[in-house]
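Q: Can you look at this prediction? I've put the sequence above it.
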Amino acid sequence: MKMPPLLLRYAPLAGVLLASACVPPPSAPVAPAPRPAADGSVPVEGPGLVSAADPRAAEAGAQMLRLGGSATDAAIATMLALTVVEPQSSGIGGGGFLVTGDAAGAVSTIDGRETAPRAATPEWFYVGGKPLPYADAIPGGRSVGVPGNLRLAAHAHNARGRLSWRTLFQPAIRLARDGFAITGRLRSSLESFARTGALDPAARALFYGPDGQPLPVGTIVRNPALAATLEGIAARGADSFYTGDNAATLAAKVGTAPVNPAPMTTADIAAYKAVERTPLCGQYRTYRICGMGPPSSGATTVYAILEQLERFDMKTLGPASPVAWHLIAESQRLAYADRDQYLADADFVQVPVAGLSDPAYLAGRSALISESATMPTVLPGTPPGAKLAFARAEPQDENGTTHFVAVDRWGNAASYTSTIEGPFGSGLMVGGYYLNNELTDFNIVPDKDGKPTANRVEGGKRPRSSMAPTLVYGPDGKLRLAIGAAGGATIPAQVAKAIIGVLDWNLSARDAIALPVIFAPGGDTVFVERGTSLEAMIPALQKLGHAKILARPPGFKANAIERVGNTWRGAADPRSEGIAVAP
């Protein structure tokens, strides 16, 4: 397959071996010709694929597939490359969740979410007896959790890797050493988030000029410190990140940060473990939906949104119907109310996961939804197994994050969401990579109405996440769709919307991702994407009872791969710089 011109500009192709194509026998079903997207482009397809938010990272993953690597190998190489080229969103200084599935439909999930230092207390973000405003809690050391991405990668590679650990690092090392061009999205982030993006002198030297302004689009940036860090981890393994010089430097950086210094120890870092969790799977119509359980709220929220809509004829309503979007918003309100009440790190609090995904419970929640009216008030339900020992917390803003997916020639899939939380995380840089600000995903105020909240800060705890890497299996038991998104608390809403687009509205994955986003996070406010058909539907939605509707600018970023016939087709959000690449 001919490579797009954008990739020819970035891809280091020398020495790469082309994988042999998988040609189906004459009796095999042939996939229909790919339909052009709304923008007229034709989707990328092949026997294996990688879709990511940056072309250079997607190409790094595709190189692993060409070399005979697995979907897991490709996903790890993509994550490492994104550390270099998309530093505002993800990287080895953060964490993530990985959902993998094999050709037989067996699903596994790995939790690489960051942890709070052991010294952390429920009032971790209090100064002088008062909670810090959310924006003031982000920069500096107090927001940094122990990074999890490299432990996650090592765990996944040991279980499902085919190439050597060192091989996975080579594209990222080349990008860091030889240089990469600043894109429009990166520069926009550098402009908008200069407070955190330029907090560290090393970051200022990389991305800002002597006048204090971000370097222009197209400027080639070389990050030799990151190249050296990656070379060391490639040679010595993930343990070298969590012990020795890197761990000591990381702990010192957090403890001596110019803003909000905090006690993180080398023992905190060395103790970090990625954990294989039980996947959360449920049935939506004739499809099996699988995702990540706690500390992620992704799978429970996505599944609740879908299952609460199952009794409605979404197919007949279609994407042009205001009633369809009204129903989606109402289902979101219920799902997010439960999310805010119950979801947290299940190693610290009892999360009623089975109850939240119980079909009978969700049918009862669905009965609260009307096609012709809006619920005046939405409260959390009482799922089976719930112990209402905690107060419901108000949702907080979240930003940043990236998602990428890979499938290989053997039918294995990897859906991986990675993050450093806000753009440029805490603003602290160690060894050429940014440190996360994940701890602001905890509830800054730990109590409400005299009761603790489930997602309060505790030492060693993992903050609740909205990340929702998802796999969808068809009635034939084969993978139909691998998908995920970025965008903080909007992630479950984006993923559920796209799944409805594919399964109910018969859209391609690309066109389903491109659908406008409606976001109703539990209260009475509904957000619609500005400049889209949803903004034009505001009067119709108001007639259905949605009194408070706000249009918000698009800032969404999703990636997917779908199976059509006997081939894979890639999808990337047209709002992003993302792309799908075939080996």
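A: That came through fine. Predicted model only: the values in this text are computed from it and were never measured.
Q: okay, CA-based contacts and neighbour counts for the rest of this
A: Noted.
Q: Can you get me a residue count around the nearest residue to residue 572 once chain neighbours are set aside?
A: Once flanking residues are discounted, residue 572 sits nearest to residue 559: 4.6 Å by C-alpha to C-alpha, 6 or more residues apart in numbering. Residue 559 has 33 neighbours, counted by other C-alpha atoms under 10 Å.
Q: Surely residue 559 touches residue 484?
A: Yes - at 6.0 Å, residue 559 and residue 484 qualify as touching, with contact defined as C-alpha atoms under 8 Å.
Q: ok so, going back, specify the local secondary structure of the residue nearest to residue 572.
A: strand (DSSP: H, G, I helix; E, B strand; the rest coil).
Q: Quickly note the distance from the residue most central in space within the chain to residue 227.
A: Among the residues of the chain, residue 417 comes closest to the average C-alpha position under C-alpha atoms, centre = their mean, at 3.4 Å. With the distance defined as C-alpha to C-alpha, to the nearest Å, residue 417 ends up 23 Å from residue 227.
Q: Repeat that for residue 233.
A: 10 Å.
Q: for residue 268, same thing?
A: Residue 268 is 25 Å from residue 227, by C-alpha to C-alpha.
Q: try residue 264
A: If you go by C-alpha to C-alpha, the gap between residue 264 and residue 227 works out to 25 Å.
Q: And residue 298, by the same measure?
A: Residue 298 is 33 Å from residue 227, by C-alpha to C-alpha.
Q: let's bring in a second model and compare:
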Amino acid sequence: GYLHLVLTERPDLAKLPDFATYFDANQRPLPQGTLLHNAALADTLTRIAQNGAEAFYAPENAKRIGQAVAQGPYPGHITAADFAAYKVRERAPLCIHAFGRRICTAAPPVAGGLAVLQQLALLDRMQIGRYAPGSVQAAHLLLEASRLAEADRRKYAADPDFVPVATSYLLSPDYLESRARQIDETTAAPKVSPGVIPADQASLPVSDAMTVPATTHLSIHDSFGNALSFTTTINLNFGADIVVDGMVLNDALTNFATHPVVDGQRVANAIAPGKRPITTMAPTIVFGADNEPEVIIGAGGGARIIDSVVQSLVGYLAWGQNIRTAIEQPRIGAQNRAEELEHGTAAAALAPALRKMGHNPKSAVMNAAVQGITRGPSGLEGWGDPHRDGVAVGH
């Protein structure tokens, strides 16, 4: 499975006491299917379940985490005062109408959702449903929409508590129409730039934040009609390689811009105290004609989350595929700083035809993992992405 693959790529972890349990006496990853018990994490989760978030933010827990960070391989600083000052922020979701549905996702500093909505709006305007799934024409439109959304995401997404993020303008019909007009039906744009927005809504240099494909997504629909699209991340597969009470601490500072100042200007996603970094997470819910959740979807997998969610939704909304077929499509996208076609699939075979259209695609392992549920006349259907260890379960 995915964990075994990651451990195989990180043999150095066998030398760290907190991760040694994943390896045998010869420092090789334990065989797939081995049952492990993490008593420390079980105790932590039990405390939180019994006492709520206060158990996590409690001074004694903050002290243990602060000590571990200070003693880590790259010593850092986090204090009980930081924990006490932290506040969870609830933000209104972003929504658009596309493919005859209302589609909603998480707002910045989540940046993936903004890019998903932009791409769906562009692909709806370009009537991608005219072209067959797997066709070079469809691949061309997917790549062009991805390139346009990626340019906007890297320039404008940031923590709105620190920098104005013009989400309303970036998702407005007039703006999306102007972006769609930049897509040629038969030829790739030689260069794609961020869109121009009003000066009073922020215009800063482009961020070069790193995004890492180590995220988890859950889609849930219960018997009462409640729906949840939930994405979470510790960034790298083992975060900062620091474990406290069974919890792996994240290294999400790398989601800030690597170069916070470009051409003398501070980028929107520059690091600052108290600031939240952008992420490419894209938890998304599509609402049907009855205004009830019709699709609950999202993915793990770094920047490739965005294209994977878009392509799965295009499969369902534009091509009428069931959720399994939509999720299992060979992947195509351009959110990872390059035009990519999934290695070893029918998508990779489109490369010569796409090059004739002006694209410059490369073959890549695109193992973002989409988890989705649909609600239709026959009830609920779900699918867990085989690109990783996804599973769909009904009770």
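A: Alright, I've got the coordinates. The model shown is predicted, which means the values in this text are computed figures rather than measured ones.
Q: Residue in structure 1 paired with residue 269 of structure 2?
A: Aligned by TM-score structural alignment, residue 269 of structure 2 pairs with residue 455 of structure 1.
Q: give the contact list for that match.
A: By C-alpha atoms under 8 Å, 6 or more residues apart in numbering, the residues touching residue 455 of structure 1 are 343, 344, 345, 442, 443, 446, 463, 464.
Q: Neighbour count, secondary structure and distance to residue 565 of structure 1 for those residues - can I get that in a markdown table?
A: What follows is these, written out as a markdown table (neighbours: other C-alpha atoms under 10 Å; DSSP: H, G, I helix; E, B strand; the rest coil; distance: C-alpha to C-alpha, whole Å):
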| residue | neighbour count | secondary structure | distance to residue 565 of structure 1 |
| --- | --- | --- | --- |
| 343 | 31 | coil | 37 |
| 344 | 27 | coil | 39 |
| 345 | 23 | coil | 39 |
| 442 | 26 | coil | 43 |
| 443 | 23 | strand | 45 |
| 446 | 23 | coil | 50 |
| 463 | 28 | coil | 40 |
| 464 | 27 | coil | 37 |
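Q: which among these gets closest to residue 243 of structure 1?
A: Nearest to residue 243 of structure 1 among the contacts of residue 455 of structure 1: residue 463, at 23.0 Å, using C-alpha to C-alpha.
Q: Who's the closest spatial neighbour of the closest one, skipping the chain neighbours?
A: Once flanking residues are discounted, residue 463 of structure 1 sits nearest to residue 442: 5.1 Å by C-alpha to C-alpha, 6+ apart.
Q: again, but for residue 375 of structure 2
A: Leaving out its chain neighbours, the residue that sits closest to residue 375 of structure 2 by C-alpha to C-alpha, 6+ apart is residue 294, at 4.9 Å.
Q: tell me the secondary structure for that neighbour?
A: strand.
Q: which ones are touching it?
A: Shown in contact with residue 294 of structure 2 (C-alpha under 8 Å, 6+ apart): 285, 286, 287, 288, 373, 374, 375, 376.
Q: switch to 7 Å and redo it
A: By C-alpha atoms under 7 Å, 6 or more residues apart in numbering, the contact set of residue 294 of structure 2 is 286, 287, 288, 374, 375.
Q: Of these, which is the most crowded?
A: Top of the contacts of residue 294 of structure 2 by neighbour count (other C-alpha under 10 Å): residue 286, with 23 neighbours.
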